[in-house]
Structure formats: C-alpha cells, structure tokens
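**Student:** Have a look at this prediction, sequence included:
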Amino acid sequence: MSVFTLTAFVIGSMIGSGIFSLPQAFGRTTGPLGAILAWCIAGAGMLMIALVFQTLSRRKPELDSGISAYVRAGFGEYAGFLSALGYWTVCCLGDVSYFIVVKSTLGALIPAFGHGNTLEAIFVSSILLWLVHILVLHGIKQAASVNTVVTVAKIAAIVTFILVVIFAFDADLFSADWRGEASDAGGLFNQIRGTMLVMTFVFVGVEGASVYSRYARNRRDVGIATVVGFLSVLTLMVMITLLSYGILARPELATLRNPSMAGVMQAAVGSWGAWFVGIALIVSVSGAYIAWSLLAAEVVWSSSKAELMPRFLSRENRNKVPAAAVWFTNGLIQCILILTFFTEEAFLFALKLTGSMILIPYFLVAAYGLKLAWSGEDYGSKEQRHRDLMQAGLATIYAAGLIYAGGLKFLLLSSIVYALGTPLFIIARREQKKPAFTLAEAGFFILLVIGAGFAVYGLASRTIVV
C-alpha cells in the first residue's frame, strides 16, 4: 500500500458516524470557549499518542501488527492478547453501530427500518454484511481501493459543509454564550471534562496504518500516514464543532436530533442541507465500515500468527486474505446484529463499554513507548531519545487521565469481555504445549474474573447503571 492508501485507512477509520454528531454533543455540554480548550487538550493528547505510534513504527519495524504486537513486546503474552481482544471487540461492535445508524437514517424515508433494529433493517444489514464479506475475500487491495474512493468522497462532503457554514456564520451568535454559562454541565472544568470521552471515541482509528504496516511499501510511510491522517481529521472536527456555534445558539444545538450536522446545515441553507448531510453520513459510514471490517480481521489474523489466538484463525485463501479471521469476525457481527432486535438498550450499553475499552490498549502502547525511550534501546541520539521520552510520557499521562475520567465501573464491566475471551488465549497456549499463564498472568486473570463477578452482580442488583 502507498502512503496515500495508508492515510486513507487512518482517515476512513476515524471518520464514521461520530463526526456527524459533534454539534449536538458539544452544544449539550459546553460553549465555544470550553470547546476550544477541550479540543486543545484532546488534540494535544491524541497527537502524542499518534506520535508514539509513529516512533514505534520506526524503532520496531519488525513489530508489524499494531497495538497487540507493541503491548506484547512491552508487557508479555497475555497483555498482548487482551489488547488484541479488546481492539477486535471495539471493531466488531463499531461495525454493528454503522449498520444501525444507516438504517435509522433511512428510517425517515422507509418506516419499516424504524431506528435501525427492526427485522427488515436487520435483514438488509445482513445482506450488506455478506456482500462486503465477499468483497474482502476477493482481496485486501480491492477492498482498500474501495475504502480510498469512499474516503475521498466523504471528505469532499464534509469540506462542502464547512464552506457553506462559513458563509452563513454569525459572529455575534458565536460569542453570545462564549463561556457556556447556561450549560447543565456547570463550570468550565466540568464542561471540558464532559466532552473528553466523546472526543476519544471520535479519535479511535488513529492506529489504522500501524495495524496494516505489513502491507506498506515503505515502513516510514506508516508513521507519516498516522500523523497526516490524524491532523487532517482533527482539523475537520474542530471546524465542524466551532462553526456550528455561529449557526445555532448552544441550547438549540443541544436539542438537535442526530446526525446533528444535518440540523446545522438545514438552519444554514434550508431543507436540502439536511438531505445532503444524510447522504454524506451514509457514504461516510460505508467507508468506515469497510475500514473497520479490514482492521478487525487483520487483528485476529495477526494475533493468530503471533500465537496469541488459536491457529485456525490464521488460515488464508488463495487471494492471501485471512479468510478464517474474516469469517470469524463477520460471524460475530451477524450474531450481534440479530441480538439488537431483542436488546437495543443492551447493545448501546455494550457499544459505550467497548468504545471506552480502547483506552486501555492506547495506555499500554504509550507506556511501551515510554519504556523503550527510558531504557534507551535502539537509540543513538540523546536528543531524539529525550524527545521521544517526553512524547511518550505525555501520551501515557493523557491515556491514564481518560481511563480515570471514565470511572471504575467501565474497568469492572470491561473485565467481563476480557474474562469471557480468555479461553481463546488458553487454547492457543495449549496448541504450543505451553502453560496457559505465568504466575503474574494467572494472578491478573484471577483479578479479571473477580472484577467480572462484581460487574455481573452490580448489573443484576442495579448498583451499576450506565
């Protein structure tokens, strides 16, 4: 893959449905000042994480499967497996959410689709799921080419929105509630805190190029694609957020129906603007779905090749596509799609949970970058080492702060996913005729099981509510 294709993967996986909901998410929580400060903090923090990925791609070119490879190298086999499992779960549930968002958007035209989880919606989603499945099985290059085309199309649509809103921008309206004093979130600190996790979710996908580093024509392209893709998406998201305050008052933004960009566009140019954004959303989600489908299968395949997951998941077809991983991933997505018919609220809860789970792999990757720079391994220049040490230190602190902001309940609830998925790791270890765990890993697994037990009890007794 060229640097352009790798960059398209980063942008395509970051821009999904979340970017179309930013006006409402920020309007509900903060005013323009809080939004600016929040983007500065989150942008700087996520830039540090992106730079850590860039550094690791250059310092450790032999680690060519992204997050799980870095975590494994830094903290052992079981930690690498848990990172891969968490990331894979996020990919699968993210794909399901894209189906629901598209069908919910079309529900305005086709009432049978409802909110995206009716029988008709699930049936059509299932057809689309297996059509993309066939596309991927015919070759990663073909799927990557489709993703690149869709990524260009959705960026063009978002840039069009930005240009239209710039011409309709009202500076007096923008400054009317500068500090967001009427916000239900309270003071400026609480306003900023209320937006941080929202921004983390829309940044997920920044690691896309590192996951596909084995396909890169040049290893240095991985780092370039990561930083360029991140800065491009950050620019778009900041402009969408801030310009919206000049079209509608903050309380009006807070009550918009998602995708709230449609409401902003409608206020700027009329009803055709809402239709334009709706079409752009469908195109955007389609591209993000392809990107995340490829990422999910690649994570499973690379983990199997690294002997963190059972061997059967590394089987490839004649097109050199990880067919077993693709079948395994899409099988899970199909099961979750069916479950959404019965438990929409439970699905949305799981989506929040797995979205927050990405913070743990990010923290571990940042910590590995910090460990590498601290030890001085593979460093010849003190100046470069000190720079990387500062970047990795800031990235680690930022990721740890977000985990803290998410709260203890998410750590407890994520332990359910990790505990239920651990048998895959045990099977892989038995295939290698090795003990399932080291002493330290066994202790950590016990803690996971205890945490999962507390989480299940909390859900049953309703002491844990999301």
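**Tutor:** Yep, it's here. Numbering: from 1, shown residues only.
**Student:** going forward, measure contacts and count neighbours with C-alpha atoms only.
**Tutor:** OK.
**Student:** Roughly how far does Glu307 sit from Ser314?
**Tutor:** Using CA to CA, to the nearest Å, Glu307 is found at 9 Å from Ser314.
**Student:** Give me the more crowded residue out of those two.
**Tutor:** Set side by side, Glu307 and Ser314 give different neighbour counts by other CA atoms under 10 Å, the larger being at Ser314 (23 against 20).
**Student:** which residues does that one contact?
**Tutor:** 300-302, 304-305, 322, 324-325 (CA atoms under 8 Å, 6 or more residues apart in numbering).
**Student:** Just those residues: which are in strands?
**Tutor:** Cross-referencing these against strands under DSSP state E gives no overlap.
**Student:** Return the subset of those residues lying in helices.
**Tutor:** When those are checked against helices using DSSP state H, the ones located there are 300-302, 304-305, 324-325.
**Student:** Which residue ranges of the stretch 201-350 of the chain form helices?
**Tutor:** For the stretch 201-350 of the chain, applying DSSP state H, counting those that start in this stretch gives helices covering 208-211, 220-244, 250-254, 260-269, 271-305, 323-340, 344-357.
**Student:** before we go on, here's another structure to hold up against the first:
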Amino acid sequence: MVARQDQKLSRSALVGLVVGSMVGAGIFAVPSNFGQSTGGLGAIIAWGIAGVGMLMLAFVFQTLAQRRPDLDTGIYAYAREGFGSYLGFATAVGYWMGACLADVACLVLIKATLGQFFPVFGDGTTVAAIAGASVLLWATHWLVLRGVKQAAALNTIATVAKLVPLAIFIVVAAAAFEADVFVLNFRGDDALGHTSLAAQVRGTMLVTVFVFVGIEGASVYSRYARRREDVGAATVLGFLGVLCLLVLVTLLSYGVLLRPELAALPTPALAGIMAAIVGPWGRAFISVGLLISVLGNYLSWSLLAAEVMHSAAKNGVMPAFLARENAREAPMAALWLTNIVIQVFLVLTNFAEYAFTMALKMTGSMTLLPYLLVAAYGLKLAWTGETYESAPHERRRDQWRGGVATVYAASMLWAGGLKFLLLSAILYAPATALYALARREQGARIFSVPELLVFLVLVAAAAAGAVALHNGAISI
C-alpha cells in the first residue's frame, strides 16, 4: 500500500526522525559510561572512529536511497536484495529486537530519573517502576495506532524540545570547564595505570554504537518521504548534528569532574554534572529535559520497530499477519507484537544487575549485524557496478565508503566481545520461527544450503550462550 499524500513526511520531519531516534537515553548517560572506561584521549579516539565509521554508513544509506529507490523499506530491503531472504530476515528481526531493547532502555531511564525524586521507582527496575513503565508503553501503543503522521509530528516537536536543555548544558559546562581537570582526565589511566589506551577505547565501542542507532530512521520511513532525495540528506544532516552534540557533551564533562567522579554518577549522569556546577536545581532541570528527550526517543523507536516488521511482512519475509494495518494506515499487528515483546523485556529488567547498561549494550549488539549487511550491500553494489552505468566516476568513491563502513561494523562486533554475541544469538535463533512460518505460507523451501549452515551456527551459538548463562559464565 502506498502512503496517502496526507501521510507523507517532509525533509524536516525525516531529520526529526533521525535526530529523535539518536538523541535520547544515551546522550544523558554518556559521560558516566565513558568515565568508567576511558579518559579524554580515549574519548577523542573513540568518537573519531565512531564518527568516521558512522559517517560512511550514513553515506551508504544516502547512496542506496538514490541508486535503489525501488527498495523503499530501507535497512531490511537492502540486506535481502544483497544477500538473500534469510539474511534479509535476520536484518529485520535483529533491527527490530534492537529497537525493542532501545525502548526498554528509555523506559528504565525514565523511571530511574523519577526515582531521584520518588524513591519508589528506585533505579528504574522496581515493581512500581515496571508497572509505571508498562502504563507508558501501552499509552504510546494507543497513540501510534492513531496514525504514523500524527506520531511523527509529535516526535518532531519532542526533538526540538529535547535539544534546548542539551544546549543549555553545553553552555553551562563550557563556562565551568577547567583545563587542569581535563588534563588530569586526559590519559584515563586507572589507579594502577594498567589500562591500555586500546582497552579503554574498546570499552566504549558498544556505547558509541548505541547512541548512533537510529541513523537509518529516514531510510526506514522512505516510503513516506515526499521527495526521495530528502531521505539521504536527512540521514547525513541528522548524523552530523548528533555527532557534534555527543562530542561536546563528553569532552566538556571531563573538564568539570574527575574521571572517578564521572564514573560513579548515577543515571542520568548529566543531571549529576549539572548539579555539581550550579547546585540542586541543575539536577531537576536536566531531569525534566531528559524526560522530554527520552519520551521523544521512545516514540521514535516505537515507530521504527513496528515499521520494520510491517515492511518485512509486506515483502514476504515475516508472516503475513504482521502486514495488517488499521484504517489510519498504522502497522497494527506489528505494533502489537512489538509492544508485547517490550513488555516481556521490561519484566526481565527486574532480574538484571545493571538493566540500563545491559539494554544499552544489547541494543548496539543487535543492530550491528543489520548495519554490517547494509554496508556490505553498498560495497557490493559499487564493486559490481550495478546502477553505475551512467556515473562510473562515482563508483570508486562509493567503494571506499562502503568498504570503510563494512570494516567499521565488523570491528564493532569484535569490540563488543563474545558475551554480547552469544546473548544476541539467544534472541536471533528462536525468532527464526517467524521466518519458517512465512516461508511455509508461501510454499517455499525454508533454507538454501548456505542459509541452513548460517542457521546451524546461530543455533550452536545460542546453545552455548544459554549454557553460559546457566553456569554463570556470563550474566545479564
């Protein structure tokens, strides 16, 4: 179904989806997460790596939007076109799971923030916090069912509102910045001086992935764009703006508090830094800004998660029931499944030791495979020369961009470590039942021989992860 004209999104709305998806839970916690792993030098290197890698990925999305306008469902469609149905499915379900986990991180952070003023919510994982988060979950469910256009408009308003407290924080932190403190934090050595710079940088990598997840927001919603060229422009513009915000927030924080103090800050870290600068009212100010920001971020992820499942179902890789829409063209069935899964994850946060950090890093881990496959498809397209017949001079440039983005995504999978690969496999393997159901509906063979080998490796990894969880070798 083609979206009606009154459901079409402008370039500013598409930029709002990109920025709204990226600016949320992560940016308010970044100073503490970085403080736990590295100092100023490691942060500069980490943002440099992430900035180059993600910029190349943004360029890949921009190029694919221009060269394959027929693939109007974004991240899932690119992987399927390049590498077949099962890896297309894996991209869709991995991105969807990552979006669900991002929503969980948002909900936990909202309740943890309220917990600073209302102790009943604690760290965001108490029974009262989970109950309150569940109410918010299903209220948003009702909002999205009223239509994507209305929800996207609200997201644009929330995106503008969330940038105001961040801008004020940057101004205040810049005024309070002390060069001596920054110098003490620069090397990031631990108490014994044993932490290598490479280890420090590696410790931040999944965090950097998490805060950039959402870069593909405009691509996922490309079928709603008024003009196709707005999709790529919105992706690059949104990314560059968010990168500047993240670098400023991180580096300015190293000039306000010493690294051990940053590492010890409770979530949200920005509230603690603001309180250290201006007093208790600063905590309340940032907390209000965070609530606005994360609510908008949560709405963005609700939209993206349901849209990916809905689009995959329309293209035959998910079961047909997930393609159902209501009278307002909202992806009704996909939204129900998405929010049921989020509800289950919310309940599980009560058993996690550090629920917010776990949800944050698992989001990064689950979305890396989709990013890797999209980057690899961009590289494949440029390498084979498909669609470049009329513009051969652009081919080498796009080969470099696709190659760098592919290496970056693969490196991030390695940097995340074995634990998160195994935990991701535990989610990927059982979700394959959806793929089998879809193939059965079509009367098609479930796996080709290469796809069966991929699935068997995935099952083995999931089994190893389950055993490791049971034995306590890894934990959540």
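**Tutor:** Structure's in. What do you need? Small disclaimer: the values here were computed from a predicted structure and weren't measured.
**Student:** Can you pull the TM-score for these?
**Tutor:** These two chains, once laid on top of each other, score a TM-score of 0.96 by TM-score structural alignment, normalised by the length of structure 1; 465 aligned residues with a CA RMSD of 1.7 Å.
**Student:** quick one on the thing from earlier: got CSV for the helices of the stretch 201-350 of structure 1, with mean neighbour count too?
**Tutor:** Converted to CSV, the helices of the stretch 201-350 of structure 1 look like this (neighbours: other CA atoms under 10 Å):
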stretch, mean neighbour count
helix 208-211, 29
helix 220-244, 22
helix 250-254, 21
helix 260-269, 23
helix 271-305, 23
helix 323-340, 19
helix 344-357, 18
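**Student:** Serialize the ones you listed to JSON lines and add fields for distance to Ala25 of structure 1.
**Tutor:** Shown next, in JSON lines, are those (distance: least, CA to CA, whole Å):
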{"stretch": "helix 208-211", "distance to Ala25 of structure 1": "25"}
{"stretch": "helix 220-244", "distance to Ala25 of structure 1": "9"}
{"stretch": "helix 250-254", "distance to Ala25 of structure 1": "7"}
{"stretch": "helix 260-269", "distance to Ala25 of structure 1": "9"}
{"stretch": "helix 271-305", "distance to Ala25 of structure 1": "16"}
{"stretch": "helix 323-340", "distance to Ala25 of structure 1": "24"}
{"stretch": "helix 344-357", "distance to Ala25 of structure 1": "15"}
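**Student:** Indicate which one of those helices is closest to Leu119 of structure 1.
**Tutor:** Evaluated over those, closeness to Leu119 of structure 1 peaks at helix 323-340, with 8.6 Å, by CA to CA.
**Student:** Which strands and helices lie in contact with the closest one?
**Tutor:** For helix 323-340 of structure 1, the elements it packs on are helix 77-106, helix 119-137, helix 271-305, judged by 3 or more CA pairs under 8 Å, 6 or more residues apart in numbering; DSSP states H and E.
**Student:** Glu377 of structure 1: which of the ones you listed is closest?
**Tutor:** helix 77-106 (20.1 Å).
**Student:** what angle separates the closest one from helix 344-357?
**Tutor:** Computed with axes from the mean of the first three to the mean of the last three CA atoms, to 10 degrees, the direction of helix 77-106 of structure 1 lies at 130 degrees from that of helix 344-357.
**Student:** Against structure 2, what's the mean shift for helix 77-106 of structure 1, could you check?
**Tutor:** Relative to the matching residues in structure 2, helix 77-106 of structure 1 has an average distance of 1.0 Å after the fit, by mean CA distance after the TM-score superposition for structure 1.
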